[in-house]
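Participant: Compute the structure for the input listed below.
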Amino acid sequence: MPEFRITRRCSLPPAEAWRRVTDWPRHAAQVPLTRTTVLTAPPTRTGTRFVARTGVGRFAFDDPMEVTEWQPPGPDAEFGRCRLVKTGSFLTGWAEIEVRPLGTGSSVVWREDLRVTRLPRALDPLTARAGHAVFGYALRRLLA
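Facilitator: Predicted structure coming up:
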């Protein structure tokens, strides 16, 4: 599967950067034609499930995900880490988000292993580049 990594530095304290990058409905506001529905009761934790739906009408697809690891930054943890597993049939893979203190701000690392099941593996590099562009844009806006 094509894996990509995005690193952003920001002036936000780790707790605020974490809050922003794990606000699932807010992610959808950064990606055109996408809305997110959280399927489990708050707060987010291991086992939280949500679906990002992208597209219009018949030309849309669901990207269901489940949080499989949840460790917010705080006094007991040097950094925050969240792992998501894509559970759909169209998009598969996983994403990991890490938030670390950096000076007076934070460093956020987004790693994702993304596969479009109906595309030939020869197009994996294109999928990775597209994922990097879309999620890089979204991450920049989430942290602004």
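
Participant: make it CA atoms for all contacts and neighbour counts henceforth
Facilitator: Noted.

Participant: Against L114, how distant is A130?
Facilitator: 10 Å (CA to CA, to the nearest Å).

Participant: Kindly report the same for A28.
Facilitator: Counting by CA to CA, the gap from A28 to L114 is 17 Å.

Participant: Contacts only, for the residue positioned nearest the centre of the chain.
Facilitator: The residue lying closest to the centre of the chain (CA atoms, centre = their mean) is A95, at 5.9 Å. Applying CA atoms under 8 Å, 6 or more residues apart in numbering, one finds that A95 lies in contact with 83-85, 110-113.

Participant: So which of the residues you listed is the closest to R9?
Facilitator: W110 (11.6 Å; CA to CA).

Participant: Now that that closest one has come up, it's in contact with E96, right?
Facilitator: Yes - under the criterion of CA atoms under 8 Å, W110 is in contact with E96, at a separation of 5.8 Å.

Participant: which one of those two has more residues nearby?
Facilitator: W110 (22 against 18; other CA atoms under 10 Å).

Participant: Quickly find the element holding the spatially closest residue to the more buried one that is not a sequence neighbour.
Facilitator: Excluding the flanking residues, the one nearest W110 by CA to CA, 6 or more residues apart in numbering is I97, at 4.7 Å. Using DSSP states H and E, I97 sits in strand 91-102.

Participant: how about this one, so we can line them up?
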Amino acid sequence: MLKFWMAPGGLHVEPAETRDAKDLARIHGQSFYRGWPTADFESFLADRTTPAYVACDAHRRIAGFALIRIAADEAELLTIAVEPRRRGKGLGRALMDAVFADLMLSPARRMFLEVDEQNSAAIKLYEKLGFATISSRKGYYARPDGSAATALVMARDLG
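Facilitator: Purely as a prediction, here's the structure:
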């Protein structure tokens, strides 16, 4: 079955493939202080319990991605990242909409995520998508200055 979702800026969202690992690692490294290596993405993309979705153009140039994990009736957003020049244009929302649409075909009934409490843009998006803060984890994220950031744990029902 072909899975394909529309996205802004002439892009679309489709399932990621193992060959996308290098691009995902590049975008993740542009987005987070401690980007994950290509080998980690290769492992995730080879595992059916960690589906990933890429936002790309007709030539399959990837501009963003979302990676989730499914375990029994729960899903977790492991990470989501968009190229810096494409941020603020609805691409994160399009990726999450594709994730939700695909999860409707899975046994998952609730989704969780962690987000840096200072990442107001991400928190605003997650709240618009129906996520609510259920707890926090102090010292969860390392910062470049050596300090540690608190993560908010957010969840939402999948319907």
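
Participant: And the TM-score between these chains?
Facilitator: Scored against TM-score structural alignment, normalised by the length of structure 1, the superposed chains reach a TM-score of 0.29; 82 aligned residues with a CA RMSD of 5.3 Å.

Participant: if we can go back for a sec, would you quantify the distance from the residue nearest to the centre of structure 1 to G105 of structure 1?
Facilitator: When A95 of structure 1 is compared with G105 of structure 1 (using CA to CA), they lie 23 Å apart.

Participant: same thing with C10 of structure 1?
Facilitator: C10 of structure 1 is 6 Å from G105 of structure 1, by CA to CA.

Participant: what's the answer for E16 of structure 1, then?
Facilitator: 10 Å.

Participant: repeat for D124 of structure 1
Facilitator: D124 of structure 1 sits 34 Å away from G105 of structure 1, going by CA to CA.

Participant: So for A130 and L114 of structure 1, which sits in the more crowded spot?
Facilitator: Counted by other CA under 10 Å, A130 of structure 1 and L114 do not tie: L114 has more neighbours, with 20 against 13.

Participant: From the contact counts, what lies against the longest helix along structure 2?
Facilitator: Longest helix in structure 2, counting residues (DSSP state H): helix 91-103. Judged by 3 or more CA pairs under 8 Å, 6 or more residues apart in numbering; DSSP states H and E, helix 91-103 of structure 2 is in contact with strand 5-6, strand 12-15, strand 52-56, strand 62-71, strand 74-82.

Participant: closest one to D116 of structure 2 among those strands?
Facilitator: strand 74-82 (11.8 Å).

Participant: Would you mark the buried spots in the closest one?
Facilitator: For strand 74-82 of structure 2, burial by neighbour count (16 or more other CA atoms under 10 Å) applies to 74-77, 79-82.

Participant: What of stretch 24-32 of structure 2?
Facilitator: 24-29.

Participant: hang on, the earlier thing: a markdown table please, covering the buried residues of strand 74-82 of structure 2 and showing distance to A98 of structure 2.
Facilitator: Below are the buried residues of strand 74-82 of structure 2 laid out as a markdown table (distance: CA to CA, whole Å):
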| residue | distance to A98 of structure 2 |
| --- | --- |
| E74 | 17 |
| A75 | 14 |
| E76 | 14 |
| L77 | 13 |
| T79 | 14 |
| I80 | 12 |
| A81 | 14 |
| V82 | 15 |
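
Participant: just curious, which of these is nearest to Y53 of structure 2?
Facilitator: Using CA to CA, the buried residues of strand 74-82 of structure 2 come closest to Y53 of structure 2 at I80, 9.3 Å.

Participant: wait, doesn't the closest one sit right on A94?
Facilitator: No - with contacts counted by CA under 8 Å, I80 of structure 2 stays clear of A94, the gap being 11.4 Å.

Participant: Now for the nearest residue to A142 of structure 2 once chain neighbours are set aside, how many residues are close by?
Facilitator: Spatial nearest neighbour of A142 of structure 2, excluding adjacent residues (CA to CA, 6+ apart): A148 at 4.7 Å. By other CA under 10 Å, 14 other residues sit near A148 of structure 2.
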